[in-house]
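>>> Have a look at this fold, sequence not included:
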């Protein structure tokens, strides 16, 4: 209670002592000198006589004149007729009065000049602005010591658009100027009364420099600003045109006296002095009564919670007897000391707390260990261990990682490590202890049994795949609620990112696209026919085809894939896939087979040759790319959709071949689609023909081409006997209309290329 009463008393005294402290802090003049000129205080280094100022540039000419209203006292800057309104030593500023330049239509036309020369001081560029008022007015501000010029041109014929109180550029304009301007000229003119309508409400134009906030524009100022003939202007001053370091080298001329410090002028034209913290007074006077005097902080606002002790330049605080602390309100304050028994209780409490915390931590670790073991068993960990043991010489194919290993690799699954969000989980980039860069897939929704099944399924699928164009599985973590997959990191993004013109301006070449298509087709063909158990991917799309730094294709995301028993050709399952790539026959019947992947791959082929997305809601013709592509093929307008970035005369034949192959892949009836093995062989055949240097121009129908592509066509069983054209034979039931359209498309594409489009 005593402490609180004392604190309230201190706070009450602060208000009373602040005014007294402010009065004591007023700047002083030299002894025997006048400290005022009229209503203007004259602090040293300024003075009204040469004995009272530091040097002649600080001389203030104090004059008294007699007017009709009586006597008036005016203080002028030395060597000028510029009146002084106020003098400040911290900050070092003068407030002077400057006239308004005026030009009217009823006067003799011509320029109006206004020159100001401060000689030793500079106009403040941060606290003043150059202002122009008028509706047929041109004025500019020029630095007489340099070539700098700035200004405003105003033209307005109506008074209805003026913004009251704002100098927004209509009727009024304001602009700034650089620092260290000592002398300037204001020039004011107009278009010599060109617009008579303007003269009715704006007979004169005005220009002036004014202190910020001293002028607020009103549309009435356009009619008459004569009631404001002068405006205050802020001027910076410095003791000498030296830096602090230069001035301190000569103690005899150094202006900063005891208990003061030197500061560089904001105008960059010298230095000035201020009292140190804890002192107040005039830093240019050495008198102990007039210079920088110690402030008794105990009489003004301080931070003591009990008792204040003044020291030179500062103060200290103390606490009542029996209390401990530094005595500062914002410090430790004053607190009653703890008794030994309190210390003992605290130590005992700390011991109990530590003991209980250790028990809780041990219990938590055991619970976490049991939980991880439960997840491990629930996620098939024991079965996985058996499989790894049975692999014998291939144990490096699948490794079981601990949760702690993957947390360290991903910085505790930090958001900055996220590579993307797949249909079955979130993928993070990780760095293992052996510095291998990996991708780690984690379920987005904890406890979702469907996603758990998808992750386990992906482990089962990937563990049976060994192909260079399929993402390699390094291992998994089964200690979490949802299994985590660890597979190789493919560093060059998805295929869609490379062919979409909105995402990548540097398009892949046609040769690279064709190779990627062949590699992808080969990988899917391997899944369908070469794997130990056939695998249907069920989600083939351009975002699931990754590219490494050599643009080698890697098929990824097997969360939706299904193993097909050897004695079955199709399986019934819940429809799952991506809009735009989904096989329409599978969507209607729910019967999943290998031809479903063929359809999805056909859409990817269309994306490769057109550069368009599978589904584009902003596409005016047709949102579904497969339907739009089929429609254009039917209308013999394939050239309209082909990607112009790869369209070239030398690529025309291959583009047409791939286009017709894609069309066969996306047929609605799955039985009419080729198998992935046939697709892969045809794409490899196109690449092989391209690689042989003797196959050029009309030689495309050579015996080599007939063998490579005719071999594929013969597998369809629909080519007529004796067919010698290998390419056409590969299309099976292609009608005469289709083959005629083939030649028509070729001609149209050649025309497009020749025309430069």
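Ah, there it is. All of these numbers come straight from a predicted model, not from anything done at the bench.

>>> okay, CA-based contacts and neighbour counts for the rest of this
OK.

>>> quick one: the helices in the stretch 301-450 of the chain?
340-378, 381-391, 403-409, 449-462 (DSSP state H, counting those that start in this stretch).

>>> which other helices and strands contact the shortest one?
For helix 403-409, the contact count by 3 or more Cα pairs under 8 Å, 6 or more residues apart in numbering; DSSP states H and E identifies strand 426-431 as packing neighbours.

>>> Just the buried residues of the helix or strand encompassing residue 745, please?
Element membership of residue 745 [criterion: DSSP states H and E] is helix 736-754. Applying a neighbour-count criterion of 16 or more other Cα atoms under 10 Å, one finds 738, 741, 742, 745, 746, 748, 749, 750, 752 buried in helix 736-754.

>>> okay, the helices of the stretch 301-450 of the chain in JSON lines with distance to residue 236 and mean neighbour count next?
Formatted as JSON lines, the helices of the stretch 301-450 of the chain follow (distance: least, Cα to Cα, whole Å; neighbours: other Cα atoms under 10 Å):
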{"stretch": "helix 340-378", "distance to residue 236": "62", "mean neighbour count": "13"}
{"stretch": "helix 381-391", "distance to residue 236": "80", "mean neighbour count": "14"}
{"stretch": "helix 403-409", "distance to residue 236": "60", "mean neighbour count": "16"}
{"stretch": "helix 449-462", "distance to residue 236": "73", "mean neighbour count": "20"}
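
>>> Check it against this one:
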């Protein structure tokens, strides 16, 4: 597709030129063919702002004129919404039954170094075909790269439905905001060879959503490509520069909002700004006299009474002898005189209403003060004053004391949809604070009187824990009966779900050992380096969270206590989770750091066997995973309970080493169990003996399905690539 570009003077017979006030500068071309060209856009020299110059080209075949930005055809410029409708090429891939090979034509749209961005609101990424997997490789104005996929399958023409694009013959995905580059490509493992008797080709493109309705013939024929001549409309947003309104207004010579009746609108940091006419005005805000007063009185539905137009507004009043709202549908109504009796009744009613309202206000003020007093009492009871004084005395201390209303707002009043997990100690919610920071908010269920008195002191110690494998406590709320804790949010869930979910992929032995070692290092820190030492008391796989890099982070200090310092503190209410509880702790009530070691031993068993720690529906001798494991070790039948997904000849020595370490952790006598420091060191040694130390962990262990097409074309707004663009293209698969 090639168009010859003619210079301005050769276009004069076919273009209209602005005279006087209009959408373009005076004396500048306002049209190219059927397309209006409003300022800040322009065709002629000196008729456009920087970055908005367009070309008007004549088709040598039919003599029509078309408008282009670079080599992208412009169909329409929408001045009020700061958008433009352009033509975008369709990528395709077809299977040749005769040659038994794949041919394709891959396209991209590069808007970098321009004022254009793909509209995320009005466009969608589409994939059409059977046995089709298409990818959308995108880069935004911050040079962040995104990749999305869209799978479309079908097994017969009868399975297709007109107007439905939900994965059968057609699929669609949204576009992130701020995108200025995209490329549509295909995975060649999905190539229509198995359905080529009725569907030979696949298509992928980003296009305007309102311009697309799925037709089943798009799958069974090549209608989609030929009907559109290989191109479809796409809606792009445009803006002025990359400065904010505040910065742009300081430089009056380059400030684009030229009309005195215009306003500037920020689009965000790095996205520039746009100009609009002020309310009550209409026209082109980029021209000095572009925004003219709008006569609202011309629209009879605006005012049903007496209408008088004013600059930027209008006055609308009811005619004499009528009353009401002339701007509403009810309009003006004739005034009817009321009798003295009616006035008396109305007066009494108003008086009673005033009395009721005042009574309600007094009641509400009294209740508000009562609630405030209760909250203040809770705050003092939980040691809030001590905690607040410590926070003021320590510089750089980032702990926060939250108001109850802040946490209610963050969780949408503790909506059940925001629940991340529930346990014996309480419920954890996902919350979003005012600064858009995502956190985990835990509402504890119970707290004894001793914990209430010591809460402020203990939370001050816990808040200063800083370890990469421990979830940080960010703050708390003390003005409630049971304090609420606020933690950092960990995105990838917990180890229990990763191990036991029926949909979880198999995780390799190396990843399991890495997670175990990281959790052991966290508990070692609590036992050996925290001052005073801290006993977690509820170590289990669901309290080992995984971040975006699948790094382990030990969580849930709702049940944690400071290590006892005298014998009186050893007597305590037994707390924990069935299957993980230390038998010695259950029998004696003596809580020590060795209780955490026992629980961690059960977590090691989960990683080795992929079995849950306790089953209620099994016989007594098979309910406990630890009992079954110790029996298997005693009878030399370890392999019978191991997860067969990690069993192979090369890894059995490692597995036996971990199993022996777990057995030591599960010793019935706490004194004979190893310290957590020794457990972490042992896991480190086991990991270092693995045969392939150079193999890197892959947390999700899902091979990339992305493939690179054999042919590549790119539609650009500029004729060159920057260094960053070339680097980005070089990183794409297959290049």
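Happy to help now that I have it. Given the structure is predicted, the values throughout are model-derived calculations rather than measurements.

>>> How alike are these chains, TM-score-wise?
Laid over one another, the chains give 0.46 as their TM-score (TM-score structural alignment, normalised by the length of the second structure), with 356 aligned residues with a Cα RMSD of 2.7 Å.

>>> Next, format the helices of the stretch 301-450 of the first structure as JSON lines and append distance to residue 280 of the first structure.
Output for the helices of the stretch 301-450 of the first structure, formatted as JSON lines (distance: least, Cα to Cα, whole Å):
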{"stretch": "helix 340-378", "distance to residue 280 of the first structure": "47"}
{"stretch": "helix 381-391", "distance to residue 280 of the first structure": "79"}
{"stretch": "helix 403-409", "distance to residue 280 of the first structure": "59"}
{"stretch": "helix 449-462", "distance to residue 280 of the first structure": "74"}
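
>>> how about those helices, which one is nearest residue 438 of the first structure?
helix 403-409 (8.9 Å; Cα to Cα).

>>> which SS class is the closest residue to residue 125 of the second structure other than its chain neighbours?
Among residues not flanking residue 125 of the second structure along the chain, residue 206 sits closest, at 4.3 Å (Cα to Cα, 6 or more residues apart in numbering). Counting by DSSP: H, G, I helix; E, B strand; the rest coil, the backbone at residue 206 of the second structure sits in strand.

>>> For residue 206 of the second structure, grab the count of nearby residues.
29 (other Cα atoms under 10 Å).

>>> Pull the contacting residues for it.
By Cα atoms under 8 Å, 6 or more residues apart in numbering, residue 206 of the second structure lies in contact with 88, 123, 124, 125, 126, 184, 234.

>>> do that again at 10 Å, thanks
88-91, 108-109, 118, 123-127, 136, 172-175, 182-184, 232-235 (Cα atoms under 10 Å, 6 or more residues apart in numbering).

>>> What separation do you get for it and residue 392 of the second structure?
54 Å (Cα to Cα, to the nearest Å).

>>> Residue 730 of the second structure now?
Residue 730 of the second structure is 52 Å from residue 392 of the second structure, by Cα to Cα.

>>> what's the answer for residue 554 of the second structure, then?
Using Cα to Cα, one gets 29 Å for the distance from residue 554 of the second structure to residue 392 of the second structure.

>>> The two: which is more packed in?
Between residue 554 of the second structure and residue 392, counted using other Cα under 10 Å, residue 554 has the larger neighbour count: 27 against 10.

>>> Confirm for me that the more buried one is in contact with residue 517.
No: using Cα atoms under 10 Å, residue 554 of the second structure is not in contact with residue 517, being 11.5 Å away.

>>> Give me the common contacts of those two.
residue 523.

>>> part of a strand, is residue 630 of the second structure?
No: counting by three-state DSSP, residue 630 of the second structure is not found in a strand; it is helix.

>>> count of neighbours near residue 197 of the first structure?
Counted with other Cα under 10 Å, residue 197 of the first structure comes out at 13.

>>> So it: helix, strand or coil?
Strictly by three-state DSSP, residue 197 of the first structure counts as helix.

>>> do the same with residue 275 of the second structure
Going by three-state DSSP: residue 275 of the second structure is strand.

>>> Setting aside sequence neighbours, what's the nearest residue to it?
Going by Cα to Cα, 6+ apart, residue 275 of the second structure has residue 264 as its nearest residue, at 4.8 Å.

>>> wouldn't the one you found be in contact with residue 273 here?
Yes: when contacts are counted by Cα under 10 Å, residue 264 of the second structure is listed as touching residue 273 (6.8 Å).
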